[in-house]
Each structure stands twice: as structure tokens, then as C-alpha cells.
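S.K.: just coords:
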């Protein structure tokens, strides 16, 4: 039996934390500073985590190795299963010839790339986050932006920055429900707390997207629309999370944001759209080192955005939108019809990890439940995307041979992405089960009342390591609750802050960087993407820390009573 120690190095929380953080430093230094390929960075970080677990924490070699294998398996299924099927669904539309029509349909709403970034990455991405989560929004919206003429690098950065505000309520509020289950706090109250924090992000993210697409010039021309959409999304998030439904928050706010775009464009026409298109076309021709790899996802539709085509007919519009409408319908039914949702969940196969389960205790001395692998063969979003893809292939009249060929080519092309995400989840499991993550968290939590200003950092850290706000809450929600009691703070505030801070770690998590790079065809360029998004992540994290700190003092009226 192995029980992780909180401070195994000289009984010092500080020294233990400095050692425990080495695997994280390894992955960010090798990826960000040394520009290693993501899979090498991930594998090296796993090696460092194993050394720290065995040498410093005294974890038996066998248990440490088995922790890594369970994490790797989780990285393959369900995480990469979701990404593989999401990109396969998109590749089917390319092979069938209908993807080009989607670009034309988006152009009908607006051919201004700055507005397209808001519609696709922020509004539609939020809807996909609500229904699927776990990387699917980044994968699908990334290829959609490349299709409408974005360079691969710009598309990757835009979708990663956009995938923030909706994340806490993603996959029908799974992160918040997880936090409620672990802490015993009503998840509706936690949702309301998060709904008093993330709308401030939602209000400004569309402005950031315009800045990323077209710089200050674009911001001067588009800011009224970006601000209206951000505020509409944020207000809908606040109202839904507080008064209506935590589970439906992202669906409601995404649709409200999309409606705000459509309504405002009826009464207000922005300037500079054609200039932005011309600059984007020029940039696309001169992508250079950041051009998609030959045979990659995005290179299939590196089309001239000005290409003249026949007028769109109703059937062409329907077939172009069909895959995405189908995904929304299938996920909505699967997630929102309780009887079907419960039946799908009942098909999950719980597998106690051989040689590991029962041999690891958590810090409280209880047998760890993290060593049970949940094989969601039917309820996984990846399987629902597979079903969607099969229906799309039938509707598009593709042969089974063609559809299978697209799938196989897709998997082979993504082999290094699969290795990267598997190694990152192996790293997360070794750090979690050995006690390294809790050591870091306990150290940060030992700052007394000032911890309110730091609590979002724990959520950020958890999501940066695991790529999942749900996992960040699983790691740190109870720690936040305990630290709040010790520091005389409101536990609801800090548990909510864990989820709100976590959404900002999503864009720098190696898992999500790899998903974005794979989708747009920049596999191996994860370090370049990281350098472009790390400033946005840290900047918004500082703002969230300030907000939560103020909510613990002068803005305490913003904390819902429960």
C-alpha cells in the first residue's frame, strides 16, 4: 500500500513543492523555450515525474509505472478518441466536397474575417464546448477557420483563446458537477458562483479575438460588435447559471451571443472588412515556416478566399451545415434527455487498473478511486461523433471504403499527437497518484487570507497539466474547500474560483496545444503556438485572481448565499 506524503523532502512543504514542480517546468521549458517537439517534451516530463515519484516520494517503481500506463490509456481513450473522430467528421466533408460550401455559408452571414472569428471560434465553439467539450471545439473550429482563409497559426491561436469562458460549463457542466460531488456543496451554488466570475472573461474575449485577427486597426473598427456579443454572452451566462440551469448555461449563452451578432449586423455595417480579407489572403500566401504540412488536415482546403463559385442553393446550404447540425442534435438528445443520458452512462465499464487499484491510498488514508479506469465505449463524446460521422458519410453518399480510408489516413497522420496526449496524461496521473500535485496545491494554499487572490492559480495549474477543467476540479476542489475553512474564507468562492481559473489553463495545456496543432496542420509547432498564447493565458489569470481576491473582501456581495 502506498500513501502519498504531503512533504516528503526534509518535512518541508517548500522544498517538496520545488521538487514536485520539476515535471511541469520540464514540459514548459522544453516546449516553450527549447522548442522541442511536443511528444519529446511530454515523454521527458513523464520521465522526470517518475524519478521524483520514486526517489523523493518513495513510490514503489511498479506503482509509479502503472500510474503512467493508466494515464496513457486515458489519453488514448476517451481524449484522443474524441479528437480523432472530430477531425474524421471534418475530413469526410472535405473528401465529399461539401466543406467548401460551408465557407460560402459562413460568408453569407459575414465575409469579414474578424466577425467570422467571433461567430466560429466564440459562439459556435461555445456551443460545441457545451455539448462535447474535451478538445472537440478546438479541433472542429480550428479547421473551420482555416477553411474561411485564416492562416494555420492564426486559426490555432484564435480558437485556443476563444475556448476559455465556456469551459467551466462545458460538456453539460461536468466540471462544476464534479466539484459539487467532491465537496458536498450544491453544484447549483458552485455554478452560480462561477457565473459571477467567468462572464467578465466572456465580455472581453471577443475583443481579444478581433485584436488577434486584425490588430488595433481591426479593434477600432469592430469593437462595438465584439463588445455587444461579449456582454450578451456574459449576461446570458450570469442569468442562466444563477437563475435557470447550470447544465444549459453554455448552450443558452452561445445562442444568445450568435443572435446578438446576427441582429447587430442587420443595423450596423463595420468598415475595413475587405482590407482585412486582403491582408489575410496576403498572409496566407506568405505563411512560410508556419504553413500546414503537406497532407495535413488544413492543407486540403487552402483555397483562395475570393474564388468565384456558383450561387448557393438551399440543398447545398443544408448539406454544408448538416454535419454540425447533426452533432448538435445528437449531443443535445444524448445529454439533455435524462433517460437516454442515464442509459448511456450505464453502459460504461469500470475497470480497476490491474496491479494499481487498491494499492494506493489518498492523503486522507482512503483507497484512491482514481485507479478505476472508466471505459466509456458508448457514452464517450468520441463515440457520438463516430455515429455522427457514419450518418454524414451515408447522407453524403460516400462508400464505406472511402469513409474507412479517411479514418485510417487520419489516425496515421495523428500518430505523434496520440503519443503527445498519452504522455501528458501519463504525466498527470503520475503526479496526482504520487502526491506531487497535492504538495504544490497545499503549499500555495498555505498563504492564509491572501490565498483568495491565489486560488485561481490552482485551477489554472490543474487544467494546464491535465487539459481538463473537470480534472482540475477533481484534483483541487476539496483542497480549496479545506484551505477556505482554515483561512476563514467562503468555501463556495474558492471552489468556484478553481473552475474559473482552470478555464485559463486550457489554452496552454500541452494536450490542447497538440489538438489545435493537429487540427490546423501544424503538428510539431506546438512550441510556437504556446509562445503566442501564454501571455493571454497569464494576463487573464492575473485579472481572475484580482476579481476573486476582491470578491473575498469588498465585492463579497457577489458571492451567492447558499
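M.R.: Arrived safely. Since the model is a prediction, treat every value here as computed from it, not as a measurement.
S.K.: only C-alpha atoms for contact and neighbour calcs from this point on.
M.R.: Will do.
S.K.: ok, residues contacting the helix or strand harbouring residue 341?
M.R.: Using DSSP states H and E, residue 341 maps to helix 338-346. Helix 338-346 is contacted by residues 333-335, 376, 378-379 when judged by C-alpha atoms under 8 Å, 6 or more residues apart in numbering.
S.K.: do a quick rundown of the helices in the stretch 451-562 of the chain.
M.R.: For the stretch 451-562 of the chain, applying DSSP state H, counting those that start in this stretch gives helices covering 451-466, 469-487, 491-502, 510-520, 526-551.
S.K.: so what does the first one touch, helix or strand wise?
M.R.: Of the remaining helices and strands, those touching helix 451-466 by 3 or more C-alpha pairs under 8 Å, 6 or more residues apart in numbering; DSSP states H and E are helix 415-434, helix 436-445, helix 469-487, helix 491-502, helix 510-520, helix 526-551.
S.K.: alright, now check it against this:
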């Protein structure tokens, strides 16, 4: 079964390019219909799509049976290492902060920086949600920030809508950069090029998102009274994303941007202490609290989860709550230093994947044949180093640290199966030539493809709920289509991820999480109607930007 006979991809294997492309769409159609129309669980939909891809590869494209299974196995292993290796260890650090109570300290710290609801939306939903996206992802930012906003006094529907809309700009670099890392791997494009290009698209969304949140919370009055923190946070967050993704570290992009945005709002509040949006909670003292709460244009709220008679968190505890993020930044920064970076990168596992000998349509050796795993320099391993230091700083014992890791793996068991299945599906489609068929057919759209490419990513994430999955499914397709249409492949590949972030708020997964978190079970349709306009509006802006970047007008923006 595993005897190696070379397999050369033929994008016209099923009676011409048009029919071959139509048949190649079947695996994707199975996944999207099962998820979007029939509401089948994601792991079952991914497995069904994988089975369909194998059938199409073997029966339609003539790929040897053993080679098709080998391609699937290759994709599944890549899904585990490095993708899920990063996700599990990032969430492990977050779960340690939850277990020790320092997550609640950090949450309260954000909640007490201002009692103005507009400012709280920026700090909690956008900045803190960005931090959660950087470490946890998978719906955690929406679930946690929406609950926090309700605790701060927001109406449930408004809290859910704010959390959903805020969970946009950070998504492409979420989970320590996993969506972008996946995109680079499946397309064969250099990670620094993909990261830099995405980092010149999503930051422009970040400029507007805080202003949108302020408008959702308090309409035109909100924009009139709280545009300073909204614009200031948006600009600094955007700069943080751009600079970190282009010149520093793709994994740290959201952490740096989110913390910088929050610090900016805090600094502006110190500069304008009498501004209505900067109104702060009176200092709490043991045995009572001071009086005279200032009024706010957006309405003031109390901290819903703390007794007003309770002593506030000490400065030492607040520092420890922020410490994990500082530790992660330091660990990743040290790993980028000359000498250390090369040393870490030199330790890797690389070999020709057994059972694969695939040639591209032009006869070159396909990249799908090779497996490579940078053992020490990968973000997942660096997160292990950071986690050990975090455990010491937070006082988590060795047994509890290990238990938290195993619990994290248990929590992610279905996500692990889903990601491994989606990557297996992507590798089978790429190896057999199905992706090439679709890409060459779509390339017929010509210059209009640049405008439409973000829409494809938007649609994929709206259905799958994952920018990582969308990049795995459509990343190579975008590159093939770009090459056929004479467009920069890195531009369209990056547009897939950037467009995908705007589909996140519409995905059934995120809508269900938001509704359940604020106890609005069965009202997903209500939330959808409230966010779809924002999603489509920002998608139109992004598609126009991508089209201009593909033209001489803004081509200078590309790396």
C-alpha cells in the first residue's frame, strides 16, 4: 500500500478545468453545509470533509490510496505540531492565572480604570479581549468579556454585541499568531512576508473598531464625548500590531498591541482627568468607600463582582496579575536576539514524509512532501518556558501546574480533533491538486479577484468560526488564484486571513457563545441582526483596501 509511485498533480484530471474545480469544491461544500446549514459539530463536519476529500483525490484525481492517507496523516501531525502545541500551551498559561485568581485581579484592574461605560467597552472588550485572543482564542474573549461587561452594568444584548464586534482586529494574530503561522505553512510563503502583509491590513481595522464600540454603547453622544480614548487606543493598537508583526515577533503581536492600547487610555485619562470618559471609581478602603461618585455621560457602574466593603487588590497582586504577559514578552524577546535565535532555530526535526512523492503540475517536487518542526524556536515551546516561570511567580506548585496542563488538553479535546482534521483535509486537497484546480478556475476573475479575496476568508470564518481553519482551507487556493491572475500571492493569502477576522462575529459558534454567556439562550438571531451590518461595512472597507493594494495606488504598502 505504501509503495512509492510518483504522483503528478493534474488540475484538469476530471474532464477539464471547470469540472475538476467543481468536483474539488465538494469537500469544502460538505464542511460548510454541515456546519452552517445542518449545525453539525465542527469535528464531525471536518471529518466528513476529510472523507470527501480522500474520495475525490482517489477516485477523481487518481491519487494512490496510500499516498492520500499519508497526506492526511501529514496534515494531522502538522495540526498537532506546531499549531496545537502553541494553542494548548498558550491556554495553559491563561488557565494558571484563572486557577490562582490573578485573572480576576487583572479583570478588576481593567474594570476600575474608568466607570464610564464607553471607556469600559474599549478597555474590557477591545484591549482585554485582545489579550485573551492572544492567549486563549477559540471563543474565550467573547465569553469572558461579555460576562465582565454585564457585571459592570451593561445590558446583556449590548454586552454581547460589544464583545462580538471587538473580537475582530486581534483575530488574525490570535493564539500566539497561529492563524498567520498556519497560512504561511499551507501556502509555502515566508512567515515574515505573510505576517508583514497581514500587519498592513488588519491594523487599519483596529483604527475604527474602538470608535465603533463607543458608538454602539452610546451613539453619537458617545463619539462626541469619548472619541479621544477611542481614537487614541485605536491608533496605538494599530501601530503596535504593525510594528510587532513587521519587525519583532508575530507571536507577540496581539499582546503588545493590547497592552499598549490599554496603557494609552490610562495615560490619556491622566492627561485629561476631568474628562467625562475618564471618570474613575472612588478609591475603596477597608470598612467602607468614599462617596461622591462623579457622573458620566455614558452612565456609571459599579464593579459587579466585588463587595464595596472589601479591601481592593494590593499593588503587589496587581503586578503579579500583569506579570504573565510581561514574562511572555521577555521570553519571546530573548528568543529573537542574535545568536540565541539562530541556536534555537538550529534544533529542528525535518524529514521527507513517508509515503509521499508528489510533483506539481510543472514537474517540480511539491512542498507537501517535507515535514519540519522547529523544536525550540516554535512559539509552543517558548510558551512552555514562559509557563514554568509564570508558575513560579504566581506560586503554582509543580503538581498543580501539571494538572492544569492536562486539564487544558481535556478542555480542548474536540478542538484538537477539529484542527487536526481540517489540516488533514487541507493537505489532501493540496497534495492531490484539488486546491490548484479551484485556484486556477477562480483566477479567471482577473483583477476583481483582489476585491473578492477577503470575502472568501470572511465567508469561511463566518461558517467555521476559525481564522486558522479558513487559512488552512483557502490559503493555497488564494495563492494559486493570485498566480493565475498575475497578482501578488502574499497579498491575496493575507487578504484571506484579514477578511476572515470580520466573519468571526457572524459565526454560529461565536454567536452561541455570546448568547450563552449573557444568558440570552435562543437569541442568536437577535445578535446576528445587530452585528451583521458592522461586519459587512468593515468588509467593504477592507475589500476596497486590498483592491487598492493590488493596484499602483497603494502597492507601496506591501512589504
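M.R.: Everything's here; your move. Keep in mind that this is a model prediction, so the values were computed, not measured.
S.K.: quick one: TM-score?
M.R.: The TM-score (TM-score structural alignment, normalised by the length of structure 2) is 0.75; 516 aligned residues with a C-alpha RMSD of 4.6 Å.
S.K.: next helix or strand past the helix holding residue 341 of structure 1?
M.R.: Of the helices and strands lying after helix 338-346 of structure 1 in sequence (DSSP H and E), the nearest is strand 349-352.
S.K.: can you name every helix or strand that that following strand contacts?
M.R.: The helices and strands touching strand 349-352 of structure 1, judged by 3+ C-alpha pairs under 8 Å, 6+ apart, are strand 372-375.
S.K.: I'd like to know which of the helices of the stretch 451-562 of structure 1 is closest to residue 215 of structure 1.
M.R.: Proximity of the helices of the stretch 451-562 of structure 1 to residue 215 of structure 1 was assessed by C-alpha to C-alpha; the nearest stretch is helix 526-551, lying at 14.0 Å.
S.K.: list the buried residues for that closest one?
M.R.: For helix 526-551 of structure 1, the neighbour count (16 or more other C-alpha atoms under 10 Å) marks 526-534, 536-538, 540-541, 544-549, 551 as buried.
S.K.: ok, stretch 380-396 of structure 2 next?
M.R.: By neighbour count on 16+ other C-alpha under 10 Å, the buried set for stretch 380-396 of structure 2 is 380-387, 389-391, 394, 396.
S.K.: narrow those residues to those in helices?
M.R.: Here DSSP state H is the test, and the buried residues of stretch 380-396 of structure 2 give 380-387, 389-391, 394 as lying in helices.
S.K.: one step back: which of the contacts of helix 338-346 of structure 1 count as buried?
M.R.: So, by 16+ other C-alpha under 10 Å, the buried ones in the contacts of helix 338-346 of structure 1 are 334-335, 376, 378-379.
S.K.: of the residues you listed, which is the nearest to residue 125 of structure 1?
M.R.: Nearest member of those to residue 125 of structure 1, counting by C-alpha to C-alpha, is residue 335, at 17.3 Å.
S.K.: what's near enough to touch residue 88 of structure 1?
M.R.: Per C-alpha under 8 Å, 6+ apart, neighbours of residue 88 of structure 1: 389, 406-407, 410.
S.K.: assess the claim that residue 444 of structure 2 and residue 486 are in contact.
M.R.: No - assessed by C-alpha atoms under 8 Å, residue 444 of structure 2 is found out of contact with residue 486, at 10.6 Å.
S.K.: joint contacts of those two?
M.R.: Counting by C-alpha under 8 Å, 6+ apart, residue 444 of structure 2 and residue 486 have no shared contacts at all.
S.K.: about what we covered before: for residue 270 of structure 1, which of the helices and strands packed on helix 451-466 of structure 1 is the nearest?
M.R.: Nearest of these (C-alpha to C-alpha): helix 526-551, 25.8 Å.
S.K.: helices and strands around the closest one, which ones?
M.R.: Counting by 3+ C-alpha pairs under 8 Å, 6+ apart, helix 526-551 of structure 1 packs on helix 152-162, helix 451-466, helix 491-502, helix 510-520.
S.K.: just give me the neighbour total for residue 447 of structure 1.
M.R.: When neighbours are defined as other C-alpha atoms under 10 Å, residue 447 of structure 1 has 14 of them.
S.K.: aligned partner of it in structure 2?
M.R.: Applying TM-score structural alignment, one finds that residue 447 of structure 1 aligns to residue 445 in structure 2.
S.K.: once you drop chain neighbours, what's closest to its match?
M.R.: residue 485 (7.6 Å; C-alpha to C-alpha, 6 or more residues apart in numbering).
S.K.: that older thread, the contacts of residue 88 of structure 1 in helices, which ones?
M.R.: Filtering those for helices - DSSP H - leaves 389, 406-407, 410.
S.K.: for those, which one is nearest residue 276 of structure 1?
M.R.: Nearest to residue 276 of structure 1 out of these is residue 410 (C-alpha to C-alpha; 32.5 Å).
S.K.: grab the nearest non-local neighbour of that closest one.
M.R.: Per C-alpha to C-alpha, 6+ apart, closest to residue 410 of structure 1 is residue 88, 6.6 Å.
S.K.: equivalent analysis for residue 3 of structure 1, please.
M.R.: residue 361 (4.9 Å).
S.K.: corresponding residue for that neighbour in structure 2?
M.R.: Matched by TM-score structural alignment, residue 361 of structure 1 corresponds to residue 359 in structure 2.
S.K.: number of nearby residues for that match?
M.R.: Neighbour count for residue 359 of structure 2, taken as other C-alpha under 10 Å: 21.
S.K.: contacting residues around it?
M.R.: Residues in contact with residue 359 of structure 2 (C-alpha under 8 Å, 6+ apart) are 6-9, 365-366.
S.K.: next SSE downstream of the host helix or strand of residue 189 of structure 1?
M.R.: Using DSSP H and E, residue 189 of structure 1 sits within helix 187-194. Scanning forward in sequence from helix 187-194 of structure 1 by DSSP H and E, the next helix or strand is helix 198-239.
S.K.: that next one vs structure 2, average offset?
M.R.: Aligned to structure 2 and superposed, helix 198-239 of structure 1 gives a mean residue distance of 4.7 Å (mean C-alpha distance after the TM-score superposition for structure 1).
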